[in-house]
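Here is a sequence with its predicted model. Questions after.
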Amino acid sequence: MEYKDKILAIIPARAGSKGIKDKNIIDLNGKPLIAYSIEAAKKSKYIDRIVVSTDGEQIAKVAKEWGADVPFLRPDYLASDTAKTIDAMVHCIETLKEMGDEYDYVVLLQPTQPLRTAKHIDEAIEQLISSGEESLVSISKVKDHPILIRTLDDTGHVVNLLNTSSTQRRQDFPDYYKVNGAIYVNKLNENFNLETSLNDNRLAYVMNEKYDVDIDELLDLKIAELMLTNNLSLKEKERKVKHG
């Protein structure tokens, strides 16, 4: 499938990570974390340019080494704990436009999602453009089903999250999904602005939950290491079977 639209990938990578120091460039199986998103974007059939939006000189250096563009550093007001991703995206898009570089679609790839692949990115882009919709978000089935999730009222009694009986077989539970943070695709028009809520993008791209690892703490990093190692082992076994 071929598209004439120009597509920009933005990888947001703020320097001041809290849970893990220098999270965006921490080593994950021999590569900096951000490299996985850059490599996936580079392998995409549709992405025309990959820009990393960062306020960190070291992150910028690593991003460039792995093949991304860092044409400018994010200003300080977009690097605080209260700054939103959409603010950094709009700043990036508008700055590129001032530099004479405009796009039809933007793909947001958060570097904390190292298991997302070029195949996922391309399928999401194809799904959105073919649909005629303006926005898409990747989702995965939830591991903790909301039928079994409770809140507490003021008296300490449990309150069901869903207004339905939980006395049913697990295999009969209806499917529920969560926004997994791996891929966001938006058409760039007057509807994409500072008020855009990316998590409320309209069209759903469903990803297998085995790709849903969001690096927020060291345990997530260990889980990602195991999954990446297992994936490499499986690919090696498949290669040996294929070539005898």
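Now that the structure is in, tell me what you want to look at.

okay, CA-based contacts and neighbour counts for the rest of this
Noted.

Which other helices and strands does the lengthiest helix in the chain contact?
Within the chain, and with DSSP state H defining each element, the longest helix by residue count is helix 218-243. Counting contacts by 3 or more C-alpha pairs under 8 Å, 6 or more residues apart in numbering; DSSP states H and E, helix 218-243 is packed against strand 27-28.

Show me how far the helix or strand just after the strand it packs on is from its chain's centre.
Heading C-terminal from strand 27-28, the first helix or strand you meet, by DSSP states H and E, is strand 31-32. Counting by C-alpha atoms, centre = their mean, to the nearest Å, strand 31-32 is centred 17 Å from the centre of its parent chain.

Give me the helices and strands touching whichever helix or strand comes after strand 31-32, please.
On the C-terminal side of strand 31-32, the nearest following helix or strand under DSSP H and E is helix 33-42. In this structure, helix 33-42 makes packing contacts with strand 7-12, strand 49-53, helix 57-65, helix 118-131, judged by 3+ C-alpha pairs under 8 Å, 6+ apart.

second one coming, line it up with the first:
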Amino acid sequence: MSRNGLSVLAVVPARGGSKGIPRKNLCKVAGKSLVERAALVARALTWLDASVLSTDDPEIAAEGRRCGLAVPFLRPAEYASDQATGVAAWRHAWLESEASFGRRFDCSVLLQPTTPLRRPEDVARTLDAMMQGRHLAAATVSPVPGHFAPQKILRLRDGLLEFLHSDGARHSNRQSIPTYYSRNGLCYAAMREAVVDRMEIVESDCVGVVTEGHVANIDEPIDLAFAEFLAQKGMA
């Protein structure tokens, strides 16, 4: 196994201490837990060399094993707090996986369970964009709706509205505003140098992979309901 001659590790990060939705990673969308949905995508990617779950929670670890993910370690508390960065947890999982499997991984994909409606082709396209362009990393992004563009954002100062952007008043029509993008969480890919050596993802050399359509990214209960709606309607 490998992709374009490079060994690939899939990491599914799923800590237990979610606040917006308690036990979030064990919640179900269309009958499958968020962990299971990430595992099913990993299983469909036959070129992966290993797929691991990174968690601090024994119950989530048991769910990962049930779904076919390797759980060779538990994540330490320092990488599972609200203050811990995603790249630090990814780096820890990468190094622990190399120690557990006794091998080095050239690159890795991060499959967050909180974006449960990803497709295997989203992951393959992200990894290929990084490899073919010889970039250090790649991330899927979605266009930002026009009414959320920086030129449209307002703030309150002493109770009065003002534009955040200096020329915001000039942009009454969204057609005059450039297209912006936000990371949607469907997939991150990175070379070992980016995460292990530099502890970076988007900072230096990260190619954006634009995806179309609605993306459910789950932080609050309404996001879970939205994901359920998309899944039931076959819109994922």
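All right, it came through fine. Being a predicted model, the structure only gives us computed values, none of them experimental.

relative to helix 33-42, how tilted is the longest helix of the first structure?
Taking axes from the mean of the first three to the mean of the last three C-alpha atoms, to 10 degrees, helix 218-243 of the first structure and helix 33-42 form an angle of 40 degrees between their directions.

picking up where we left off before, looking at the helices and strands packed on helix 33-42 of the first structure, which is closest to Lys43 of the first structure?
helix 118-131 (5.6 Å; C-alpha to C-alpha).

looking at it, Gln113 of the first structure is touching Asp214, isn't it?
Yes: in this structure, Gln113 of the first structure is within contact of Asp214 by C-alpha atoms under 8 Å, at 5.2 Å.

mind checking the SS state of Ile21 of the second structure?
Under the three-state scheme (DSSP: H, G, I helix; E, B strand; the rest coil), the conformation of Ile21 of the second structure reads as coil.

For it, give its distance to Ala225 of the second structure.
Computed as C-alpha to C-alpha, to the nearest Å, the Ile21 of the second structure to Ala225 of the second structure distance reads 12 Å.

got the buried residues for stretch 66-83 of the first structure?
Under the neighbour-count criterion of 16 or more other C-alpha atoms under 10 Å, stretch 66-83 of the first structure has 66, 68-70, 74, 78-79 buried.

my guess is Asn201 of the first structure meets Ile139, correct?
No: no contact is recorded between Asn201 of the first structure and Ile139 when judged using C-alpha under 8 Å, the distance being 10.8 Å.

quick one: which of those two has more around it?
Using other C-alpha atoms under 10 Å as the criterion, Asn201 of the first structure and Ile139 rank with Ile139 on top: 24 against 18.

residue in the second structure matching Asp101 of the first structure?
In the second structure, the position corresponding to Asp101 of the first structure is occupied by Arg103, as judged by TM-score structural alignment.

Pull the number of nearby residues for Ser131 of the first structure.
When neighbours are defined as other C-alpha under 10 Å, Ser131 of the first structure has 11 of them.

Actually, His147 of the second structure.
Burial of His147 of the second structure, expressed as a neighbour count using other C-alpha under 10 Å, amounts to 13.

quick one: it is in a helix?
Yes: under three-state DSSP, His147 of the second structure falls within a helix.

Just want the most central residue of the first structure.
Centroid check for the first structure by C-alpha atoms, centre = their mean gives Ala182 as the closest residue, at 2.4 Å.

That residue: what secondary structure?
Look at Ala182 of the first structure: counting by three-state DSSP, its state is strand.

Which position in the second structure pairs with it?
Alignment of Ala182 of the first structure against the second structure is given by TM-score structural alignment, with Leu186 as its counterpart.

OK, contacts around that match?
For Leu186 of the second structure, the contacting residues are 111-112, 115, 118, 122-123, 140, 215, taking C-alpha atoms under 8 Å, 6 or more residues apart in numbering as the criterion.

Tell me the most packed of these, by neighbour count.
Across the contacts of Leu186 of the second structure, the neighbour count under other C-alpha under 10 Å reaches its highest value at Leu111, namely 28 neighbours.

right, and that residue touches Pro13 too?
Yes: Leu111 of the second structure sits in contact with Pro13 when judged by C-alpha under 8 Å, with a separation of 7.1 Å.

and Ala89 of the second structure, that's in a helix?
Yes: using three-state DSSP, the secondary structure at Ala89 of the second structure is a helix.

give me the number of residues near it?
21.

distance of the nearest residue to it once chain neighbours are set aside from Pro221 of the second structure?
Nearest residue to Ala89 of the second structure, sequence neighbours excluded (C-alpha to C-alpha, 6 or more residues apart in numbering): Tyr79, at 5.3 Å. Remark: distance between Tyr79 of the second structure and Pro221 of the second structure (C-alpha to C-alpha) = 25 Å.

again with Glu96 of the second structure
33 Å.

Looking at those two, which is more packed in?
Just comparing Glu96 of the second structure and Pro221: by other C-alpha under 10 Å the higher neighbour count belongs to Glu96, 17 against 13.

dump the residue contacts of the residue of the second structure positioned farthest from its centre.
For the second structure, the largest distance from the centre (C-alpha atoms, centre = their mean) belongs to Asp158, which lies 37.5 Å off. With contacts taken as C-alpha under 8 Å, 6+ apart, Asp158 of the second structure has no neighbouring residues.
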